[in-house]
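Enquirer: Just a sequence and a predicted model for now, questions to come.
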Amino acid sequence: MIADVLSDTSTRMSKALDAAKEDFGNVRTGRANPMMFQKILVSYYGTPTPLGQLASLHNQEARTMLITPYDKGALRDVEQAIRDTPNLGANVGNDGTVIRATLPELTADRRKEFVKLVRTKAEDAKISVRNIRRKAKDELDALKSEVGDDEVARAEKELEQVTKSHIDAIDEALKRKEAELLEI
C-alpha cells in the first residue's frame, strides 16, 4: 500500500514537472520555437482548434517560423489568430500558401518581464508538487493503523526525497530558461 502511494505520488509529481517544462517552452525567447505556436487557438469552422493540429510548423531562420496550413482555406484564420495572440508580437505575412511569422528582437525590459513570468510559472509548479506531497502525506497518515508508525516514517522520508528531487528539477529548468531569456 505504501509503495502504491509513493509510486502514484512520484508519477503525479513528474507530470507537474513536465507541465512546468511545457509552460516554459511556451514563453517566448529571442528565437522562434514551434512550442510557442502549438497551442494558439484558431477558429476553424467555428471551433477553436490548436494551431499544431491545423498546420506544420518549421523554423525557417532563428526568428522566423514557417507555418503551412493543411487546409489552404484556413490560411486567413491562422494568420489572424497568430496576429491576435498577446505576448507574441509576431509580424505575420502570407504568400497564399504559407505564413511567415517573424518575431521582433526582445528589449531588455521585455526580457525581464518574461523572466518574471517564468518565475511565476515555476512557483506554481512547486506549489503543485507540494500539494501532491501533502495529499500523499495524508494518505500515509491514514495507513498508520494498518502498517505501523515506523513504516510510515520511512515512507515519509522517501516522500520528502522524491519531493526535493522534483523541486530541484523545476529549479534547474527555471535556471536554464532564465539564461535562455537573458541571452542576447
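Expert: Done, it's in.
Enquirer: going forward, measure contacts and count neighbours with C-alpha atoms only.
Expert: OK.
Enquirer: what about the strands in this protein?
Expert: 41-44, 47-50, 55-59, 64-69, 91-94, 99-102 (DSSP state E).
Enquirer: then this one, side by side with the first:
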Amino acid sequence: MAGKQDYQVKMTKTVAALESEYGTIRAGRANPAILDKVRVDYYGTPTPINQIAAVSVTEARNLTIQPWDITQLRAIEKAIYASDLGVNPQNDGKIIRIAFPPLTEERRKELVKTVRKYGEDAKVAIRSIRRDAIESLKEQKKGGELTEDDLKDAEKKVQDATDRFCKEIDGIAAKKEKEIMEI
C-alpha cells in the first residue's frame, strides 16, 4: 500500500499546477502572475521578470515594473513586446508601466475556452493518475500483498479521491470563468 498517498500527492500537484496556469491568464485586471512566463535576456540568461525587478499593482488595471538594474529596462520592455500578452509597456526611463485595457467580448470568450481546456486537461491528468494507482493496486494483489476485499476498498478510495479532485477542478474553472466574464 506504499502508493496509497502517492496518487493523492500527484492529484494535489495537478490541481496546484492548474491554479498556477490560471494565474497567468489575463482577466481584465492587473495581476503580476501574468508576467511569470515572460523571460528577459539578462546577460545571456533567460530570466523571469520578477527575479530582476519589483513588479507591483498600482491600480486595478495597471502594473509597474521597477528593475533593480536600470540598464535592463530596454530588455524587459522588449521581452514584454515579444510575449503574446497583448499589452503595450510604457517606459519612462526609470520604470515600466503596463496598462491593461478592458477585454473585448470576443477575447473573453476565447479566454473562457482556454480555461475550459486547461480544466479538462487537468481532469485527464487526474484520471491518468487514477488509472496508474489502480494498476499498481492490482499488481500488489497479484504479488499477494492485498486481498480481494482490500483491493476493492483501495480502488473505491482512489475513485473517491478522483471524483473529489475533478469536482475541485470544476469549481476552480468555474470561478476563473466568472472572473473573466465580469465587466
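Expert: Thanks, I have it. Since we're looking at a predicted model, the values are computed, not measured.
Enquirer: which stretch among the strands of the first structure comes nearest Lys175 of the first structure?
Expert: Proximity to Lys175 of the first structure (C-alpha to C-alpha) singles out strand 55-59 among the strands of the first structure, at 24.6 Å.
Enquirer: quick one: buried residues of the closest one?
Expert: 55, 57, 59 (16 or more other C-alpha atoms under 10 Å).
Enquirer: about what we covered before: now for the strands of the first structure, which one comes closest to Ala153 of the first structure?
Expert: It is, among those and with distance given as C-alpha to C-alpha, strand 47-50, at 45.9 Å.
Enquirer: okay, that closest one sits on what stretch of the second structure?
Expert: Aligning strand 47-50 of the first structure against the second structure (TM-score structural alignment) gives residues 45-48.
Enquirer: Identify all contacting residues around the matching stretch.
Expert: 35-41 (C-alpha atoms under 8 Å, 6 or more residues apart in numbering).
Enquirer: now with 7 Å?
Expert: 36, 38-41 (C-alpha atoms under 7 Å, 6 or more residues apart in numbering).
Enquirer: Quick check: that stretch compared with the first structure, mean distance?
Expert: Superposed on the first structure, stretch 45-48 of the second structure shows a mean distance to its aligned partners of 1.1 Å (mean C-alpha distance after the TM-score superposition for the first structure).
Enquirer: in that stretch, what counts as buried?
Expert: For stretch 45-48 of the second structure, by 16+ other C-alpha under 10 Å, it's 47-48.
Enquirer: Next: stretch 146-162 of the first structure.
Expert: So stretch 146-162 of the first structure, judged by 16+ other C-alpha under 10 Å, has buried residues 152, 155-156, 159, 162.
Enquirer: Take those and write them to JSON lines, including distance to Gly25 of the first structure.
Expert: Putting those into JSON lines (distance: C-alpha to C-alpha, whole Å) gives the following:
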{"residue": "Val152", "distance to Gly25 of the first structure": "38"}
{"residue": "Ala155", "distance to Gly25 of the first structure": "34"}
{"residue": "Glu156", "distance to Gly25 of the first structure": "33"}
{"residue": "Leu159", "distance to Gly25 of the first structure": "28"}
{"residue": "Val162", "distance to Gly25 of the first structure": "24"}
